[in-house]
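S.K.: Using only what follows, build the 3D model:
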Amino acid sequence: MTQLAPVITIDGPTASGKGTVAHRVASALGFSVLDSGALYRLTALSILNQQIDPDDANAVAGAAQVLQVEFHQNGVRLAGQEVSELIRQEQVGNLASRIAPNPALRAALLDRQRAFRRFPGLVADGRDMGTIVFPDAKLKIFLVASAEARAQRRCNQLIEKGISANLADLLRDMRERDARDTRRAVAPLVPAQGAHTVDSSNLTIDQTVQAILDLWRASF
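M.R.: Have a look, this model is predicted:
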């Protein structure tokens, strides 16, 4: 039997810190990283650019199949254009959440996500990494934080980038996206079987990373 590279999955709601934590855990272990949310955001940006109807499931899936994506150390390019900041805009994130339940889209991106699995290992963050994409992962993390804590973090991030932000609006959007993600019929946001829940509401990034590294070492 062919041995597969070990995987750590980090699933959780928007702005729970999955991306930052995943990169730091991967760096500590020498693993590669999969930001699955970026693929959905890239699809959202692509259909915005092409003026594709988000409710046209086949057209959205078709756009995903031909994405010209290039991940690099500091971000990602779409069709040769640097889009690392563009895909983090609230408009793109909200559209990504809206199209994510599309079964044809999820099928189109599944093989692309699994292709990131290679030695010495992978840290994959998203919404369904432990439930759908890598159900055999060595360690599954469900990273959570209160909606209030996550909205405040997002607000701080935007202000640091010189972007105006309204905390009340961000909190409302956060709760709406949580509802969509947890209630959708296809691959809803739920803890994977055997997942360890880590609540980062009152933890620093370093403390959250250490908690996951401790769980990883305890898994052997």
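
S.K.: When you work out contacts or count neighbours from here on, use the C-alpha atoms and nothing else.
M.R.: OK.

S.K.: in what helix or strand does F71 lie?
M.R.: According to DSSP states H and E, F71 maps onto strand 69-72.

S.K.: Run through the helices of the protein in chain order.
M.R.: 18-29, 36-50, 57-65, 90-99, 103-114, 147-160, 167-183, 205-218 (DSSP state H).

S.K.: mind checking which of those is nearest A79?
M.R.: Among these, the nearest to A79 by Cα to Cα is helix 36-50 (9.4 Å).

S.K.: And this one, please, so the two structures can be compared:
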Amino acid sequence: MSIIHAQRAADPHGRAQRSSLVIAIDGPAGAGKSTVAKLLASRLGYLYLDTGALYRALAWKTKRASVASDDEAAVERLLATTLLEVRHQDGERMRVSVDGQDITDDLRAPDTSALASVISSLPAVREWLLPVQRKIAERGAVVAEGRDVGTRVFPAADVKFFLEATPEVRAQRRFRELAASGGPVSLEDTARDLVARDTRDRTRALAPLVPAPDALTIDTSNLDIEQVLQRMLAAVSAKL
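M.R.: As a prediction, this is how the structure comes out:
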């Protein structure tokens, strides 16, 4: 079961919502999806949807329940008793609760992210989350980021992007993010985990990580955030 609260409160900064497009951003870890997705949503006055947070939330519960992440039957039974709640207080802020507990601040832990990559390969998990994601975006005016939002979740999205960067750049970015959060990490471990995650995401049988045929691919390796954002805004403006 799931409950979705996609609250579209008035923007506190007075920014006007521009049309009601669904914008999909895919790409591997460290490519810059989350950063630019939040900024793009803010610039447009849109809702921000981090689909990866939903998988991390289920990974968090799987670990807490001591369920083996590769036991699809056990995970599926767990889903049947899971209450997933998503709240949006404004366009950029997305809070996630599982069974009444707000776990948003726990979702970026390295072990949770790694486990999320494992359970995301389970068809039962992806099928369970599909209507959850679509429900949040049913009114449009959404910037959704993840790994299959442009290919499977929102195949008819109005604008699609695929962000990528070299493995070295992505590992450095991810390492800095984890270090800033105070976690005991090393660049070597981060790079190794990134390669393992890339392999799982790109080779899974259901909804692998690939660019949508109609997606605009942007290599962010040598671009700053504003440069990436301007390219995306130009593509979005063409649809408005």
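
S.K.: Overlay them and tell me the TM-score.
M.R.: After superposition, the two chains reach a TM-score of 0.91 (TM-score structural alignment, normalised by the length of structure 1), with 217 aligned residues with a Cα RMSD of 1.8 Å.

S.K.: Show residues contacting the strand holding F71 of structure 1.
M.R.: Strand 69-72 of structure 1 has contacts (Cα atoms under 8 Å, 6 or more residues apart in numbering) with V76, R77, L78, A79, G80.

S.K.: follow-up on the earlier one: okay, the helices of structure 1 in TSV with distance to D136 of structure 1 and mean neighbour count next?
M.R.: As requested, the helices of structure 1 are arranged in TSV below (distance: least, Cα to Cα, whole Å; neighbours: other Cα atoms under 10 Å):
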stretch	distance to D136 of structure 1	mean neighbour count
helix 18-29	18	20
helix 36-50	17	21
helix 57-65	25	18
helix 90-99	25	18
helix 103-114	12	16
helix 147-160	29	18
helix 167-183	22	16
helix 205-218	15	15
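
S.K.: Compare those helices and give me the one nearest L4 of structure 1.
M.R.: Among those, helix 103-114 comes nearest to L4 of structure 1, with 11.2 Å by Cα to Cα.

S.K.: mean shift between that closest one and structure 2?
M.R.: Superposed on structure 2, helix 103-114 of structure 1 shows a mean distance to its aligned partners of 0.6 Å (mean Cα distance after the TM-score superposition for structure 1).

S.K.: okay, that helix sits on what stretch of structure 2?
M.R.: Using TM-score structural alignment, helix 103-114 of structure 1 lines up with residues 123-134 of structure 2.

S.K.: How about stretch 161-168 of structure 1?
M.R.: Counting by TM-score structural alignment, stretch 161-168 of structure 1 corresponds to 181-188 in structure 2.

S.K.: Pull out the buried positions in that stretch.
M.R.: L187 (16 or more other Cα atoms under 10 Å).

S.K.: what's next to that stretch, contact-wise?
M.R.: For stretch 181-188 of structure 2, the surrounding residues in contact (Cα under 8 Å, 6+ apart) are A109, A171, Q172, F175, L178, A179.

S.K.: can you do 6 Å?
M.R.: Stretch 181-188 of structure 2 is contacted from outside by F175, using Cα atoms under 6 Å, 6 or more residues apart in numbering.

S.K.: Between the two ends of that stretch, how far is it?
M.R.: Stretch 181-188 of structure 2 has an end-to-end distance of 17 Å (Cα to Cα, to the nearest Å).
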